[in-house]
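Structure of the sequence below:
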Amino acid sequence: MFLLRIILFPFSLIYGLIMAIRNWLFDRNIKPVMKVDSAVISVGNLSVGGTGKTPHVEYLLRSLSQQFKTAALSRGYGRKSKGFVEVLSSAEVTQVGDEALNYAQKFDGKINVAVCEKRVEGAQQLLQNHPETEVVVLDDAYQHRYIHRDCNILLTEYNKPFFRDFVLPAGRLREFRSGKKRADVVIVTKSPQSLEQRQKDSFIKGLGMPNSVPVFFSEIAYGAMISLQTKAVKKASEEVLLVTGIGNPQPLIEHLELTSKVTHLKFGDHHDYTIKDIEKIHKLFDTFVSAEKMIVTTEKDAVRLLNSALKTKLADYPWYFQEMTVKIDDESKLLKKIYSYVKSNQ
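Presented below is the predicted three-dimensional model:
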């Protein structure tokens, strides 16, 4: 791996330089930045994935929607459609993407959800359709600089922080580490439970953020197992076949291994499951000898599996998804900060 990084490093410098020039053009107002008629909160990261963005976006949507008319705008990664599409809970995952559909189904009309690869165009259309909207949450938009944002939230994973990473292709960063300077808030994700203050202080020092930028630490809070077929709730079985198509499944593996024997089948992020995939999964599951066994997947994977022709193929097997949320230290301080950005725009 070290040798490969050395070989790829010159290409990383070229890519990083291109991104640095692009950022310089935005910083000097040579490239235009458009402000829309609502507050805009952006959630994103410097890396290409695996920071736990989706549960943090859900957390913000849930919190903001309790006080403000809230909407979510995503690119709609993996969808086959183009342009602006408003997302209903009954939408096809192929037309809107799994993350946006997950938000629409989870909040079921309490917020408005849309996808558009051009964020300015998407936000303008969303506000035209729903002029009562007070705040738009941009999903994975840290590098989408054409739209003005009132608050830029930067996520970085505790075990894979951006300050120990390299720019693509030698590493996983989308731009140089200096991109951190655009952050108004930093959330360190997937932090260990009961993190001591000295450990937090050490990590914050590594981030190198100015004192004016608050840093929060979040950890994953796992809930129950929810049946894909019946929505029944159950504890993890003695033996688990874990099926994932997400950026970083390691925290989930470690959680399940606390109570179960885990076999993991890993697919690529946002994987589009096929009949052959399901047959392979079921064939492996049939080899498990334990009477107490189940197939576990993530909520994002469940959205793709249930919103396709594969749904009927799952019926004869015990498929469950692992419920998860995030728990943030000093939550009241974070929400006060976020709310202040929204109120200042009113």
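
Please count neighbours and contacts with C-alpha atoms only from this point.
OK.

how many other residues sit next to the nearest residue to Lys181 once chain neighbours are set aside?
With sequence-adjacent residues excluded and distances taken as C-alpha to C-alpha, 6 or more residues apart in numbering, Lys181 is closest to Met209, at 7.4 Å. Number of residues near Met209 (other C-alpha atoms under 10 Å) recorded here: 17.

Using just helix, strand and coil, how would you label Met209?
At Met209 the chain is in coil, as set by DSSP: H, G, I helix; E, B strand; the rest coil.

Looks like it contacts Asp184 (just checking).
No - counting by C-alpha atoms under 8 Å, Met209 sits too far from Asp184 to count as a contact (9.8 Å).

three-state assignment of Glu175?
When classified by three-state DSSP, Glu175 comes out as coil.

before we go on, could you also do this sequence so I can check it against the first one:
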Amino acid sequence: MMKILRYLLFPIVPVYYLVTWFRNKLYDLGIKTSTSYNFPVICVGNLSVGGTGKSPMIEYLIRLLKSEHHLATLSRGYGRQTEGFVIADDTATASSIGDEPFQFYQKFDDIIVSVDANRVHGISQLSTLAKPPEIILLDDAFQHRRVKAGFNILLTAFDDLYTKDILLPTGNLREPRRGAKRADIIVVTKCPEDLSEEKKQQIKNDINPLPHQDVFFGSIAYSKSVRNNQDRLDLERLKDTPFTLVTGIANPKPLIAHLKLLGLKFEHLRFKDHHDFNASEIAILKQKSLIITTEKDMVRLQTHFSESGLLYYLPIEIRIDRQVEFDTLISNFVK
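Model prediction:
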């Protein structure tokens, strides 16, 4: 039904194109102003709606930079029940700052995690702190043209390349494909681990990067165990234990394929991205014998489950080909 509706809405695509193109042109010509900064601001984003792996990329950059620099992440805080600028502290929850920022806060205790829908205001607030960050990582801000980030990392998923897509509402693009020209690095995410050099070159040819751009390929590295705050289970031990997979993410296909490849048996309960689980849904989930979910969903579900052996999440990280070259580009920009 949704696919049919999207096709019916195709006449709106040219209108959406003109609106987004005109807005970007105003920024490109300097008629609408962007704010630049005299310290490193790195933006991670995409051209399409959801599902490209922005959170794992932010976490990759945190791990790369945090030992030598005082970092802050700045996100919109999608789905939170607060407004304005908020810095995560001991009272933070997924409801107060959003699920992905709360995930950063739980994993990294030596960085600043902040949210503000107005990124210019958020950066301004961070700059007034007693110990301001040396580097700010902007999460999902590629279309936030009011900020002129010093370095833009554009993500596109292997199975949903922006080069093969069209604009909303029929397609998934937030802005025309030419917006990719603003990127310094383009990362094709969620690639198969055995992706051939021939296929990589084919994708590079489709992307047709500008001379100043470099294209990298990333894959998902799944942990060999699932875990919660009290326990961990090796996935190998679950081959004879059916479980329920719960996902509230934009694209669960790579996760499903990975679990099936391991020979695991499970039912899949799929919810929309950033889903806010209600009481009746929690009651149904509590009737399951074992639940495995994503790390992003875990931060929204964990407060409802005191039983340590019922709910687990599967950690992931991003692996990048030509990692040394990628890291060097980031480090050179920061310097």
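
Mind telling me the TM-score for this superposition?
Remark: TM-score between the superposed chains equals 0.94 [TM-score structural alignment, normalised by the length of structure 2]; 330 aligned residues with a C-alpha RMSD of 1.7 Å.

residue in structure 2 matching the residue nearest to Lys181 of structure 1?
Mapped onto structure 2 by TM-score structural alignment, Met209 of structure 1 lines up with Pro209.

compared with structure 1, how much does the helix or strand harbouring Gly45 of structure 2 deviate?
Taking DSSP states H and E as the definition, Gly45 of structure 2 sits inside strand 41-46. Superposing on structure 1 and averaging over aligned pairs (mean C-alpha distance after the TM-score superposition for structure 1), strand 41-46 of structure 2 comes out at 0.2 Å.

elements contacting that strand?
Here strand 41-46 of structure 2 touches helix 54-65, strand 135-139, strand 151-157, going by 3 or more C-alpha pairs under 8 Å, 6 or more residues apart in numbering; DSSP states H and E.

Could you check how far the second one is from the centre of its chain?
By that I understand strand 135-139 of structure 2. Taking C-alpha atoms, centre = their mean, to the nearest Å, one finds the center of strand 135-139 of structure 2 at 13 Å from the center of the full chain.

Likewise for the first one?
Between the mean C-alpha point of helix 54-65 of structure 2 and the mean C-alpha point of its chain there is a distance of 10 Å (C-alpha atoms, centre = their mean).

what does the helix or strand following it correspond to over in structure 1?
Downstream of helix 54-65 of structure 2, the next assigned helix or strand under DSSP H and E is strand 71-75. With TM-score structural alignment applied, strand 71-75 of structure 2 matches the range 70-74 in structure 1.

How about residues contacting that stretch?
Outside stretch 70-74 of structure 1, the residues that touch it by C-alpha atoms under 8 Å, 6 or more residues apart in numbering are 61, 64, 100, 111-117, 119, 122-123, 133-140.

That stretch vs structure 2 - mean distance after superposition?
By mean C-alpha distance after the TM-score superposition for structure 1, the fitted stretch 70-74 of structure 1 averages 0.7 Å away from its aligned residues in structure 2.

ok, which stretches of the stretch 51-200 of structure 2 are helices?
In the stretch 51-200 of structure 2, the helices defined using DSSP state H, counting those that start in this stretch lie at 54-65, 94-97, 99-107, 119-127, 197-207.

Ok, which of those helices comes nearest Ser48 of structure 2?
helix 54-65 (11.5 Å; C-alpha to C-alpha).

And for Gln197 of structure 1, the neighbour number?
With neighbours defined by other C-alpha under 10 Å, the count for Gln197 of structure 1 comes to 9.
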